[in-house]
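okay, here's the prediction I keep looking at, along with the sequence it came from:
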Amino acid sequence: MKKTPHIRQDRVIDDASKKNWVDLYAPEFVQPYLKLSRVDRPIGTWLLLYPCWWSVALAAPDGHWPDWGLFVLFAIGAFVMRGAGCTLNDIADRNFDGKVERTKKRPLPSGQVSLKQAFAWLIFQCLIGLVVLLQFNNFAILLGAASLILVAIYPFAKRFTYWPQVFLGLAFNYGALLGWAAVKGDLGWIAVLLYIAGIAWTLGYDTIYAHQDKEDDILIGVKSTALKFGAATRDWIFGFYSLLLVLVVFVGWSVGLHTGFYVLMAGAAAHLFWQIQKLDIDDGDRCLALFKSNKNFGAIVMFAIIAGKFQILT
C-alpha cells in the first residue's frame, strides 16, 4: 500500500490547500522558502501570468500562433517575480501577519525563517528574474526594470490608502505592457488599454479576496477596498468587471480578431457575472473560492485571443 506523506498541519497556512504539494512532498528545510514565494498557493502566479500571455497573443500577426518561447519565458518570470513580490510583502508585513488568523503561520511571523534569510531568498529570486528579463529586446528590458518601482510600493500601500488594490493592479498587470514590448519592441495604445483592463480585473478579484481579512484589518489599522466599499462591494465589482470586458473586447476588435474571440469572450463574461451573483462578502471561504476562480477567467480570455487570430468560424 502506498504510504501517504505526513503533513504538519500546524504549518499549513490557512488559505493554502490542506493537501498542497509543498506540505506533502517538499523537504522540510525548503518548505519555508517555498511558502515565502506562495508556491503552496499558485493562484497568484496565474493572475500575474495571464496578462503577459494575453499581450503576447494579441501582438502576434493575424493567422499566427503566439511566440511559444515568449510564453515560456513569461511563465518562468511570473513564477519567480510573483515569489519575489510575495517575499517582499511578507518582509514588510512581518509585524502584522502574526496578528491575523489567516497569515500567522507564514514563515516570518512563525519563526521558520529569519529576516536575513528572507532577504537572501528575495535577492535570489530577483536574480533569476533578471536573467529572464535579459532575454528580451532592449526596450522591453528597460520597461521591465521600471516595474520594480511598483513592486516595491505595493506592500506599503495599505498603510496609507484604502486603494492598495490599485497598486497591486499596476504591478500585477505590468505584463500587459511588457508582453507587447517583447513582441513589438515598442509600447502601443493597445497594450495600454489592455493594462487598464487588467487593473480593473485586479480591483475586482482582490477586493473579493480582501473581504476575508476585513475584521483583522480594522483591528491592526490597515486599509483595503473591501473596507472602503463595504456593503456596496457587489456594485463596485460589477463596474470593474464591466470595464474589464469592454476594454478587452475593444482591443480585440481593434486588432481585427475573428469571430472565435467574441464567442469565447461571451463565456468569459458569463464567468465574471457568475462570480458577482455568488459573492457573499461575509463568507470567507466563498470569497477565497471566487478569487481563485479567476484563473479560469484568465484562461478563457487567453484562448479567446488565440482563437481570434484564426478565421475558424464564418
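Great, that's in hand. Computed from a predicted structure; not experimentally measured. Numbering: from 1, shown residues only.

alpha carbons only for contacts and neighbour counts from here, please
Will do.

these two touch, right, A171 and A152?
No: look at A171 against A152 with C-alpha atoms under 8 Å: they stay out of range, at 9.2 Å.

and those two? Which one has more around it.
A side-by-side neighbour count of A171 and A152, using other C-alpha atoms under 10 Å, places A171 first with 21 against 16.

next SSE after the strand or helix carrying the more buried one?
In this assignment (DSSP states H and E), A171 forms part of helix 164-172. The element immediately downstream of helix 164-172 (helix or strand, assigned by DSSP H and E) is helix 175-184.

put this next to the previous one:
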Amino acid sequence: MAGDGLSGAIPDAVRRSFVEKLPPAWRPYARLARLDRPIGWWLLLLPCWWSAALAARLAGDLPSLPLFALFLIGAVAMRGAGSTWNDITDRDLDARVARTMGRPLPSGAVSVARAALFLAAQLLVGLLVLLSLNRFAILAGLCAMAPVIVYPFMKRVTNHPQIVLGLAFAWGALMGFAAHLGAIPPAGFALYAGAILWVIGYDTIYALQDIEDDAIVGIGSTARAYGDRVRLFIAAMFAGTLALVGLALVLSGSGPAAWLGLAAFAVHLGWQVAILRREDAAQALRLFRANRDAGLLLFAGLFLDAIAQRF
C-alpha cells in the first residue's frame, strides 16, 4: 500500500469520491474520518432525524430545520471521531484483514500520534454542536461516548459486538427528543430500542463480508455466530425494529403519514432479507448501504406527519 495513502485501496470505499480530489496530504485523514464512505454518517444521522421529527409531532411543532442541520454536522464529526478511534485501537487487527489493511494507520499513511490529534479535532467539532443544545441534551450526548469508547474492544471478547455498536449508533433516537423537548418520553425509548435492533441487523449484513478473515484473526461478529441461520437472525432483528418503531408511533399519537413511512421501511427491510445471500460479499455491501434509503423512507413519513398535524 502506498505510504502517502494515495492508493485508496479500501474495497468498500465509494468510487470516484471527492476524497480523491483533495490535496494528497489531506486524503489519509479524510479516509480516517470515512469521508469516502458516507454511509456511516448517514446511518448515524437517521435516528437523530427520526427522533427530531417525532419529537416535533409530540410537541405539536413544525420540524426544526436548524436542529436537523446541527445533527448533520454532528453526525459527520462523530462518525469520523468514532472511526478514527476504532482505527487507532484496531490498527494491528486491520493489518491482518484484507478489507482493512489499506486503511491509513496499518498502511503507514498516518502515525498514531497524528491520528490522535485528528481525533481530538473531530471531537471538538462534535462538542461545539452539543453545546448549542439545551443542558439535558448536552448530558445525554456526553453519555453516548461510553459505548463509542467500548465498542472497538468488544469484537475481541464476544460474538455480539453489534449490540454495543447498536447502543452507540442508535443514540440519536434519544437525542432528537432531548434537544426538542428537554426530556425523553416513552416513545423515545421505544424508538431507541428499535433503532438498536436495526443497527444489529444491518451491521450483521455488513459483517458477512469478513467472515473468513474474522475467523482467521479471532474477531467475533453476529455474522459468524449465527452461520447458516444468519438470515433468520437478521429477519428477527428487523422484525423487532418494526415492532418497536410501531410502538413509538402509537405512543406519540402519530398519523397516517408516519404509518405509511413505517410501511415503506418494512417493505425495504423485508426485501433485504428476501434477497440476501450469505456467501455474496459484494451483495452484502450493497444491502448494507441500502439501509440509508430504508431509513430515509421512514424519516419522510415522520417528517410529513409532523407537518400534517399542524394543518
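Now that the structure is in, tell me what you want to look at. All figures in this text were calculated on a predicted structure; none of them were measured in a lab.

where does the TM-score land?
TM-score of the superposed chains, computed with TM-score structural alignment, normalised by the length of the second structure, equals 0.95; 304 aligned residues with a C-alpha RMSD of 1.4 Å.

which residue lines up with I199 of the first structure in the second structure?
In the second structure, I199 of the first structure lines up with I196, judged by TM-score structural alignment.

for its match, which non-adjacent residue is spatially closest?
Distances taken as C-alpha to C-alpha, 6 or more residues apart in numbering place G166 nearest to I196 of the second structure, at 4.4 Å, with adjacent residues excluded.

wait, the one you found touches I200, no?
Yes: contact between G166 of the second structure and I200 holds when scored by C-alpha under 8 Å: they sit 5.8 Å apart.

give me the neighbour count for the corresponding residue of the first structure for A207 of the second structure.
A207 of the second structure is assigned A210 in the first structure as its aligned equivalent, the criterion being TM-score structural alignment. Here the count is done by other C-alpha under 10 Å, and A210 of the first structure has 21 residues near it.

how close does I218 of the first structure sit to Y154 of the first structure?
From I218 of the first structure across to Y154 of the first structure, the span is 19 Å (C-alpha to C-alpha, to the nearest Å).

more neighbours: these two, which one.
Just comparing I218 of the first structure and Y154: by other C-alpha under 10 Å the higher neighbour count belongs to Y154, 23 against 12.

what residue of the second structure takes the place of that one?
When the second structure is aligned by TM-score structural alignment, the residue opposite Y154 of the first structure is Y151.

cool, and Q275 of the first structure?
Residue mapping for Q275 of the first structure onto the second structure gives Q272, with TM-score structural alignment as the criterion.

how about L58 of the first structure?
In the second structure, L58 of the first structure lands on L54 (TM-score structural alignment).

where's that match, which helix or strand?
When elements are assigned from DSSP H and E, L54 of the second structure belongs to helix 39-59.

rewinding a little: secondary structure class for the match of Y154 of the first structure?
Counting by DSSP: H, G, I helix; E, B strand; the rest coil, the backbone at Y151 of the second structure sits in helix.

could you pull up the residues touching it?
By C-alpha atoms under 8 Å, 6 or more residues apart in numbering, the residues touching Y151 of the second structure are 161, 164-165.

could you dump those into a markdown table and include neighbour count and distance to L117 of the second structure?
Converted to a markdown table, the contacts of Y151 of the second structure look like this (neighbours: other C-alpha atoms under 10 Å; distance: C-alpha to C-alpha, whole Å):
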| residue | neighbour count | distance to L117 of the second structure |
| --- | --- | --- |
| P161 | 23 | 27 |
| V164 | 23 | 25 |
| L165 | 21 | 24 |
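
counterpart of G252 of the first structure over in the second structure?
G252 of the first structure maps onto L249 in the second structure, with residues paired by TM-score structural alignment.

likewise for I13 of the first structure?
Residue correspondence to the second structure (TM-score structural alignment): I13 of the first structure is matched to I10.

and its match, how far from S17 of the second structure?
Distance, I10 of the second structure to S17 of the second structure, using C-alpha to C-alpha: 12 Å.

more neighbours: those two, which one.
More neighbours surround I10 than the other of I10 of the second structure and S17, with 18 against 13 (other C-alpha under 10 Å).

surely that one touches R99?
Yes: with contact taken as C-alpha under 8 Å, I10 of the second structure and R99 are classed as touching, separated by 6.4 Å.

what's the burial count for the nearest residue to D92 of the second structure once chain neighbours are set aside?
Ranked by C-alpha to C-alpha, 6+ apart and with sequence neighbours excluded, the top spatial neighbour of D92 of the second structure is P106, at 6.8 Å. The number of residues packed around P106 of the second structure, counting by other C-alpha under 10 Å, is 23.

so which strand or helix has P106 of the second structure?
P106 of the second structure is part of helix 104-107, with elements assigned from DSSP H and E.

next: F79 of the first structure.
When secondary structure is defined by DSSP H and E, F79 of the first structure falls within helix 68-92.

what's the closest non-adjacent residue to the aligned partner of A231 of the first structure in the second structure?
Across the two structures, A231 of the first structure finds its equivalent in D228 of the second structure, going by TM-score structural alignment. Spatial nearest neighbour of D228 of the second structure, excluding adjacent residues (C-alpha to C-alpha, 6+ apart): R278 at 7.8 Å.

close enough to count as contact, the one you found and D210?
No: with contact taken as C-alpha under 8 Å, R278 of the second structure and D210 are classed as non-touching, separated by 11.1 Å.
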